[in-house]
Structure formats: C-alpha cells, structure tokens
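**Q** fold the following, please.
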Amino acid sequence: MNICIIAEGSYPYVTGGVSSWIHSLVTHFPEHEFVIYTIGAHESQRGQFKYTLPPNVVQVKETFLDGFADESKEKARPVRLTAGQKEAFRSLLTGEKNADWEPLFELLRSEQFRTPADFLMSKPFFGAVAELCAEKYSQIPFTEMVWAVRSMILPLFLSVRHDIPQADLYHSVSTGYAGVIGALAKHLYGKPFLLTEHGIYSREREEEIIKADWVKGYFKDMWIEYFYRLSGCAYDYADEVITLFNRNKEIEIELGCDPDKIRIIPNGVNDADYAEVAGPPADGGAPVRLGAIVRIVPIKDIKTMIHSFALVKQQVPEAELYIMGPADEDEEYYNECVQLIESLRVEGIVLTGGVRIKDYLGRMDLILLSSVSEGMPLAVLEAMASAKPVVSTDVGSCRELLYGRDDGIGPAGVVVPVMHYDRMADEIVTLCKNRNLREQMGRNGLERIRKHYTHKGFIESYRKLYASYEGAGQWRASASN
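**A** As a prediction, the model looks like this:
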C-alpha cells in the first residue's frame, strides 16, 4: 500500500517529538511505500533533512508557506466567485457557521488565479473583508483588516494549490495546514484519510498567538478562531482520528470532532533499548545531575527551567543541569536563554546541543520537562524506560504518564503548573534530597512503560489500522461521508 504522510513543521527538518514518531513509523513498515508530504515555513529549509530516510520512502514532496509570497506583487486580473464560494469564504472569515470546504477548495484552487494577488486584490476579496469589518470589527481601520486577512489566507492559498501525490491512504500527523491537505486529498481522490493528533494543534497556536508580538491585540481572537476552523476541516473529513491519551480525546470532542471517529493509540518505547542506562547513576548520584531532553524553542519554555534551576542551586549547590537537544531551530530564543543564564549568574548548566541521548541518560538522576504544551512527550517516555523520575509541567499526557490511571503503580514523578518555576524548584529539591524516593519513582516509571507504553504495542496498533484500509477505495470514502 502507498501511504502519504502529511507533516507540518516537523519531519524531516526537525529532530525529536513528532519527527521521531514519523521516522519510527515509516521505518517499521517496510511492507508499505511512503510518500512524505512535508509543509515547511521557509524555502531555505528545502533539502535540509535531519534524517536518513528509509528505502521505503519513495518520495518527499516539499512545500513551503513562503514559497510564492513575492508573486503577490503581480498585477491582479478580474475574479468571479459563485454564490457558494462567496458564502464559504465569508464563513471561513466570520466563523458564524461551519465553513463549507468543498467550495473553498474549488475557490482557492481555481485556474482563474495565476498568483495569490489575483484573489487577494480582487473585488470579491475586498467585499468579504468589508462585510467582516461591518459585522464584527467596526472599530478597526479597513486597511489594517485587509492586511490581517491577507496574512491569514495567503499560507492557506499557497498550501492547497500544490499538487498532492496520489496514494492509497492519506495520513496527517496534525490538524492545521497538514490537516487541510489531508482533507483536500480525500476531496480530490476519494481515498481514506487518517488524522493523528499528538498535541492539540489549535490550542498550541492559541498559546502562541496570545503571546505573539506580531499580532495586534484586537486581531488575536480572529487568528485563534481561524486556526480552530482549520482544525474543524480535518476533523470533518477524517475517516478516523487517532489521539494519544484520554484528555486529548475529550478536548477533540469539545472542539466538535465526532466521538465515534476517535480512537486512542498511545506512543511507546522499547525498554530493552534503555537497559544499559536504566536506574540510578553508577557513581552514586554525587553531584545530583538533572537532565532535559528537549529542543531549545519557546514552546518548551527553557527559561522557566533555568529560573527553576537557579532556585535549586540555592539549596542543592552541587546540582548540575544538562539541557540535551538541538539549539539551531530558533537561534534568537537560544541566545535569550544563554543571556538569562548569564544574567542570573547560575553555574552548573550545560547546553550540550544535539547529542546521542543514551550517552548522557545513564548519568542522570532526574529528568525535567518545562513545556507549555505537549502531546505525549517522547522525552518522558524515554526517562521512564530508563527508570529515571521526572518533574514535568502539567501538559499533555504527562499527568497520565507519571501518575497512571488507577493502574496500581505508584507515581513515576511529579507534575507542576505551567510556568511555576518556584513549584518546579520545590519538587526538584525534594527529589534531590531523597535518593530512595527517586529510585522508587524510577522503578514505577519502568513498570508503567512495560505495562502500557511498549513500542511493540504502538507498532502493532498501527499495523492493524493500516491493514484495515488496504484495498479501500472510493467506496470507503463515500461510506464515511
């Protein structure tokens, strides 16, 4: 079977997290051919793969959301929209009712547009923006609204106009633009469409937009609602929605996903792969070493971790913190973290860059995660498989992973509120001073991995899922609508 994996902002340009998940998936299914349809932010990423692709990846289709932005300067041509297209575009902007994506796809892929400018400078576009101002944003200058809506629609316009490779099955690994492409593929070819949602994409975009400087305050709600509508497209078109843990399922239902479509397949790791580094350090835990398996990017909130460690050092002066992960994804944020370390004058923090994690795990006493948003973080699974306790923010599945769901196994760590570096520091200090507690939590984590989160179970669940769609064609897609 030929399967098209649709990824946004991850594989194969970024290591860890969703990228590692995709790489593991395609590597363990040599019986299937995979096409990777990858959506990147910048053309400069083209060909900059961080993974050696397995031989069953037969094509990588690279698309970029800035690829044709300069073409919008060309002179526009006259544009005509059908009544259905006008209403669909209006609903996409206003959110008064669910957007009708079939006429939207026809509109945005119309051959009457040579460039984005043909649509974004057209009378129908200005008319829709004028209606939006009149109905919902009467206090906002029209020109500002035009530019705001253009910046929203341009990436969607660019993404849906690319050719989509034909496949037997389409599998998006997030909502957002990747989810819309999966929905479009189903619309075009009538083939089944699966959606796996690791974190809740629309919630993550909401977090980013609330903090963003590039979005003016009165446009933030508009952007947030827009991303929720993109997610709704994926939920509506998907034949099945796979999520990783129960809380995600509850959120998806709150956001309008049909509960009958949703199934839970948790991620998993092979504990045998970590046997050589499992358990407390051989040197007896002096000094106490804290580790973070993490990309240095804002969503991981490394600054909270640094502030927390500064407080830990006041009570455990011999403690060391190893932040293990690539720093090249957001150089500006990395430099801000370095400056924060210097301004706090905190010693004992080692920024390792990209490393082989197992070379460090064996020396760690405790693993930290300070993210503001997660799905089911591989870093926590790896820590548990290594019998290391974890102090994590209460995001994604971390509470379920560390405390279990009435499984009779004790805690494998502690969760604390997001951005509460003082609370995180208190829990770290408690564990630093109690080796027996650290070791018991480590044993609990390993037991929970073996019982609920094995890599074999993860792969077998997807093997059965893919097998259920072998031979599926137009009839299956039609039956799901």
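
**Q** can we go C-alpha only for contacts and neighbour counts from here?
**A** Will do.

**Q** and Tyr274, that's in a helix?
**A** Yes - looking at Tyr274 with DSSP: H, G, I helix; E, B strand; the rest coil, it is inside a helix.

**Q** excluding its backbone neighbours, what's nearest it?
**A** Leaving aside its chain neighbours, Tyr274 sits nearest to Ser386 (5.5 Å; criterion: CA to CA, 6 or more residues apart in numbering).

**Q** hmm, Tyr360 and that neighbour touching each other?
**A** No - in this structure, Ser386 is not within contact of Tyr360 by CA atoms under 8 Å, at 11.2 Å.

**Q** quick one, what contacts the residue nearest to Tyr274?
**A** Neighbour list for Ser386: Asp271, Tyr274, Ala275, Val277, Ala278, Gly279, Leu361, Gly362, Gly442, Leu446 [criterion: CA atoms under 8 Å, 6 or more residues apart in numbering].

**Q** quick one: it from Ile181, how far?
**A** Ser386 is 38 Å from Ile181, where distance means CA to CA, to the nearest Å.

**Q** now the second one, please; I'll put the structures next to each other:
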Amino acid sequence: MRIGLITEGGYPYVSGDARLWCDRLVRGLEQHEFAIYALSRSERQEDQGWVPLPPQVSRVRTAPLWTAEGDGAVYGRRARRRFDECYGELVAVLCAGGAAAASGAPEDPSASEADRFGNALYGLAELARDEGGLVGALRSESAVRALERACRARGALRTAREARVPDLLAVAAHLESALRPLSLDWYEDDGLGSVDLCHATSGGPAALPGLLARHFCGVPLLLTEYGVRLRAHYLAATDSSPAVRSLLAAFHGRLTAETYARAALITPGNGHARRWQERCGADRAKLRTVYPGMDAARFAEVGEAPECAGPDTLVWVGRVEPAKDLVSLLHAFAEVRKQEPKARLRIVGAPSDAEGAAYLGHCKALAAQLFPDEAEGPHRACDNPVSFEEIGGPEIPTLADAYASGGVAVLSSIVEGFPISLVEAMFCGRATVSTDVGAVVEAVGGTGLVVPPRNPRALAEACVALLRDPERRERLGAAARARALELFTVEQNVTAFHGIYLEIVSRTPVRRVALDQAGDPLPFAFPAEAHVPGRWTGRTARLVARGGPYRPTQAPVRATALPATEGAR
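**A** Model (predicted):
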C-alpha cells in the first residue's frame, strides 16, 4: 500500500524528535511505498539536510512551520466575507464559556461546540484552497478584530473578556502559525489524495495535513503520539498571561478533540499517553498502544556480559535539565555515601540549551558543596565521588559504555513521558531505581525499584538496598533485559504498525472510481497488486508520472515559504 507519512520537526531531517523511530519504521516496512510530507521547525534543521532514504520512499515534500511569507492572495468581497464568517466562528468557540449551554439550550453543548470548531476549521481550509492561501488573511487586522469581538461577546469566558491588545496580538500570531498547514498545496489528487493511508507521527498542528486529506479526499488517518501534544502545551504555556493561556488552551484542546474524533485509529506510545488521550476525548475503542521501537543490538554486548564493571557505582544518563531533578539525586547520593562509603555517582549527559547549561553549573556547585573533603586536594578529579561526563570521552566512548560503567541505573525525574534512558539501561541488563512519573512504572514493570519523586531519602534507601545485594541486582537486571527485549524492540514496533495499516485499509471503502466510455464504473481499474514494489509494476514509470524519479544523490530542496515546494533526493 502507499503510506503518506506526515512528520513535524523530525524525519527525514538529520535532527529531530521522531527521526529514529520513523526511519526504522520505513526501513522495516519495505513492502510498502512511503511518501514523506515533512514540516520543519527551523532553518538550521533544513540546512542540516536529510538522512539517507531507502528505496521505498518515493516522494518527499517539505514545508516550514517556522516561517511563512505572504501568499499574495487578494481576496474579493465574497472571499473576505467567507473568511470573517469562518474565522469569527472559530475564535467564538475558543472564547465560549459555560453560559453558552444555558442560553442556546443544545442537548450536548460539547458536541455542538466541537461541530462548530470543525466546520470553521474546514471552512478556512476550503477558502485557502479556493483563493490560493490563507497566510495574509490570518495576519490581517480583520483577524485581530474578529478575535476581539469574540472576547467581548456576551457569554465569553472571564479570562477572554480580560484580554488586552498585546494578548489579542499574541493569540492571533499563534493561531496564524498553527494554521499554516491549511495553506499547503498537499491536498490534491497527486498529493495526499493519492495515498491509501495518512500516518501523522504527532498531534497538534502537525496532524492538520492528515485531517485535510481526510476532509478533501477521504483518506483514512492514523495518529501516533509518543508524547501527547496537548499535555506538552499545558506544561510549556506558563509564562503567558491568563487570557493568552486560556485561549490557546481552548484552541489546542479543540484541535486535539477534532483529531481524535476523525482519526481511524490512535496509537499512544504507552499507557501514560493513553490515559491522557482518553481524558482529552479519545474513544477507547480507537486506541492501540504501540511501544516505541529501540535498537537493542548496540546494547547486546553489555547486556550479555557476565560481570559488572562498577558494582558500587550509580549511573545517571540523560539530557541535563531541571525536569531531571539532579539536585534531589545529589542529595540522595549524600545519604548513600553515609551508608556505603565506596559508592560513586556518574552523571553522564549534556545540556541542550542555555537553561540546561545553567542547571549543570548549579549541580556541579552543589556536588562540590555536598562533598567538600573529597573535592579538595591534588587528586580532585579522581577523588570526588561524583563525576559529570559526556558520551564520547576516553572513559565513555559510547552510550552502552555509560551503562556498563555502573551496577545500578538511576532516574530521578519529576516530569517524564516514556523513559528512554531507563529502557536503554534495561537492555543493558542493569537493575534500576527510578521515580514514579510518566510511564516509568509501565516500562519497568516488576524489574526495578520505583520511589516517589522529589524524595531524596526514598531514592537513597532504594539505591543502598541494591548496592548491598549483588544477587538481587543480577536477578532484577536479567528480568529487565528480558522485558525490554519482549516489549521495546524495533521488530515489535514494525510488526504492530504493519498490522494496524492493514486493519485500517481493510475497512476503508474504495475512494477512486474509474468510468468507462459509457460512464459505467470499472470495479477493477485500480488493482491492489499495482502497489507491490517490483519490476513488474513499472515503478519508474509511476514515479515519473507522479513527480519525477527518486534520486538519492540529489541535494534536498528547501521550501522557504508557503505553499510548500516539493523536493526529491
């Protein structure tokens, strides 16, 4: 079958969140044909280029989410009226409060509001298709005025009524950015309309192309969320004013509900994400949990090693940032040293931004304060029981070596989605001590110790219990490796998605209808075997007809404005 893979800020770019699992999925399903529709997050990401693509990728189309030049569309009076009606309806839903149910008297206010939001969203998409774009209209003064009218309308939320001009401008700018996919030229019969299934690899604005492909062409949509975008928005939107937070939360909540309602199936990456999706309105019957697939081969040598290189060493691996709560880990290790003087702690990781760099400096200062005696003298670097290191150094050349250097892997986070570092430690056969956040309990099962977050004493007691019991460490490590190999490998991920693809397509009605000269339908005009890769299908001829041959040696074409341009590599 032909899959339209919709990505945001990841595959096929060299850097990005979902790059690895998307690449493994495409390579693992070589019997299918993939068309990649990629939304980029920054100019730097586009300049870094793409990863090498396998032969089953027949097309790559890109568009930037981080910028959009004016589309040059000139609206006539009728088009301006359509925009005012659709955009006004959309922002009115965002501003509507609980009083709407009492005054309008619908039996199901939430369903009514959802229908209003969806109708307004698709009305804007149809306007963009008819007029050649929506960017200029979303940036216009009439958009800000429509938002202001909605905020001042009777029955609007109190926080919306309190919005000031800077708040209105901030919300309008965010909506313009989030709705940029509506102006793309991806929704024709030679674009997403030609695929058998759209697979959106994240929610939020990145799922909009899949929603529009379903709306315009009837293509079924599969949504995968390894991290729930609505949850990420709630966690990130803390610095804005109450009015901005309220309106943007309403928009992302409505968009999430619309995506969940229209998707044929939804695949959360773990039970934690699944519970969030159910709270946000996802139908439980549509949910299929698919754990992320990770490469177990690079951890095989460490996982199968009979002995541990550092039985008295605790190892923490990850990206250094405040959410990882290394401060609590350092305080916990101070308690561990009182009971186990030989214990050491290796913190392996690097910050990804300025905030993380400042946090790393704070943690180093705290370590020097907690262990002043060990931090002094001519042998300070080797005497200090706490070391801060990065992968690639002489002692830790690879990620597997980081886990091999300790007997117990520790995770001290206060916020976590799916704990990738914890699963890597499990592949390495390491016993783990972790905090009860996100999907940690689901990942660990009964193969590690789990303690409450922000509790250094409990963390220290669990670490001491494993440091003093080598047999228990070995038993838990073996069980952890067996669990990881059963649930979290690339093979199980690819197999699960292959079955889901077949399930969706098998119950989707045929959309393409061919007619003969008399106008009668030809039921077998599009045989299924035409999509099976091989020399008998005339692959080269089909690729030329749909936009040119696939050339892996050609440099990527970067789209700098909406509508998007097509690039072939």
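
**Q** tm score of chain vs chain?
**A** TM-score for the superposed chains, counting by TM-score structural alignment, normalised by the length of the first structure: 0.82, backed by 459 aligned residues with a CA RMSD of 3.5 Å.

**Q** ok so, going back, so how do I select the buried members of the contacts of Ser386 of the first structure in PyMOL?
**A** Here is the PyMOL selection string for the buried members of the contacts of Ser386 of the first structure, based on 16 or more other CA atoms under 10 Å:
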select buried, resi 271+274+277+278+279+361+362+442+446
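
**Q** nearest to Ile251 of the first structure among the contacts of Ser386 of the first structure?
**A** Nearest to Ile251 of the first structure among these is Leu446, at 28.2 Å by CA to CA.

**Q** can you give me the strands in the stretch 101-250 of the second structure?
**A** Using DSSP state E, counting those that start in this stretch, the strands of the stretch 101-250 of the second structure run over 197-200, 221-225.

**Q** could I get those strands as a markdown table with distance to Ala125 of the second structure and mean neighbour count?
**A** Formatted as a markdown table, those follow (distance: least, CA to CA, whole Å; neighbours: other CA atoms under 10 Å):
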| stretch | distance to Ala125 of the second structure | mean neighbour count |
| --- | --- | --- |
| strand 197-200 | 18 | 27 |
| strand 221-225 | 17 | 24 |
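
**Q** a markdown table for those, including distance to Ser387 of the second structure?
**A** Converted to a markdown table, those look like this (distance: least, CA to CA, whole Å):
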| stretch | distance to Ser387 of the second structure |
| --- | --- |
| strand 197-200 | 41 |
| strand 221-225 | 35 |
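
**Q** who touches Gly268 of the first structure in this structure?
**A** Leu381, Ile449, Tyr453, Thr454, His455, Lys456, Gly457, Phe458.

**Q** counting neighbours, which of those comes out on top?
**A** Counting neighbours by other CA atoms under 10 Å, Leu381 comes out on top of the contacts of Gly268 of the first structure with 27 neighbours.

**Q** please give the element, helix or strand, for that one.
**A** Take DSSP states H and E as the rule and Leu381 of the first structure turns out to sit in helix 378-385.

**Q** matching residues in the second structure for that helix?
**A** On the second structure, the counterpart of helix 378-385 of the first structure by TM-score structural alignment is residues 420-427.

**Q** how far apart are that stretch and its match in the first structure?
**A** Compared with the first structure after fitting, stretch 420-427 of the second structure deviates on average by 2.3 Å (mean CA distance after the TM-score superposition for the first structure).

**Q** check whether Ile242 of the first structure sits in a helix, strand or coil.
**A** Assignment for Ile242 of the first structure (three-state DSSP): strand.

**Q** mind telling me what it corresponds to in the second structure?
**A** Using TM-score structural alignment, Ile242 of the first structure pairs with Thr267 in the second structure.

**Q** show me what contacts its match?
**A** Per CA under 8 Å, 6+ apart, neighbours of Thr267 of the second structure: Leu222, Leu223, Thr224, Glu225, Leu287, Arg288, Thr289, Val290.

**Q** out of the contacts of Gly268 of the first structure, who's nearest Ile36 of the first structure?
**A** For the contacts of Gly268 of the first structure, the nearest to Ile36 of the first structure is Phe458 (20.4 Å; CA to CA).

**Q** what's the counterpart of that closest one in the second structure?
**A** Checking TM-score structural alignment: Phe458 of the first structure goes with Asn493.

**Q** would you agree that match is in contact with Tyr291?
**A** Yes - with contact defined as CA under 8 Å, Asn493 of the second structure and Tyr291 form a contacting pair (6.4 Å).

**Q** residue contacts, the aligned residue in the first structure for Pro220 of the second structure?
**A** With TM-score structural alignment as the criterion, the equivalent of Pro220 of the second structure in the first structure is Pro192. Residues in contact with Pro192 of the first structure (CA under 8 Å, 6+ apart) are Asp168, Leu169, Tyr170, Lys186, Ala238, Asp239, Tyr469, Ala472, Gly473, Arg476, Ala477.

**Q** just among these, which is most surrounded?
**A** Neighbour tally across the contacts of Pro192 of the first structure (other CA under 10 Å): the maximum, 29 neighbours, falls on Ala238.

**Q** with adjacent residues omitted, what lies nearest to Arg298 of the second structure?
**A** Ala400 (7.0 Å).

**Q** which secondary structure elements does the helix or strand hosting the one you found contact?
**A** Ala400 of the second structure belongs to helix 399-404 when assigned by DSSP H and E. For helix 399-404 of the second structure, the packing partners by 3 or more CA pairs under 8 Å, 6 or more residues apart in numbering; DSSP states H and E come out as helix 300-303, strand 313-317.

**Q** Gly133 of the second structure is nearest to which of those?
**A** strand 313-317 (46.0 Å).

**Q** what's the angle from the closest one to helix 420-427?
**A** Orientation check (axes from the mean of the first three to the mean of the last three CA atoms, to 10 degrees): strand 313-317 of the second structure against helix 420-427 gives 130 degrees.

**Q** tabulate the helices and strands packed on helix 399-404 of the second structure in JSON lines, adding columns for distance to Glu335 of the second structure.
**A** Output for those, formatted as JSON lines (distance: least, CA to CA, whole Å):
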{"stretch": "helix 300-303", "distance to Glu335 of the second structure": "29"}
{"stretch": "strand 313-317", "distance to Glu335 of the second structure": "13"}
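
**Q** among those, which comes closest to Ala102 of the second structure?
**A** strand 313-317 (53.5 Å).

**Q** just to revisit the earlier point, what about the match of Pro220 of the second structure, distance to Asp394 of the first structure?
**A** When distance is defined by CA to CA, Pro192 of the first structure is 35 Å away from Asp394 of the first structure.

**Q** still on that earlier bit, now for the residue nearest to Arg298 of the second structure, how many residues are close by?
**A** Here the count is done by other CA under 10 Å, and Ala400 of the second structure has 20 residues near it.
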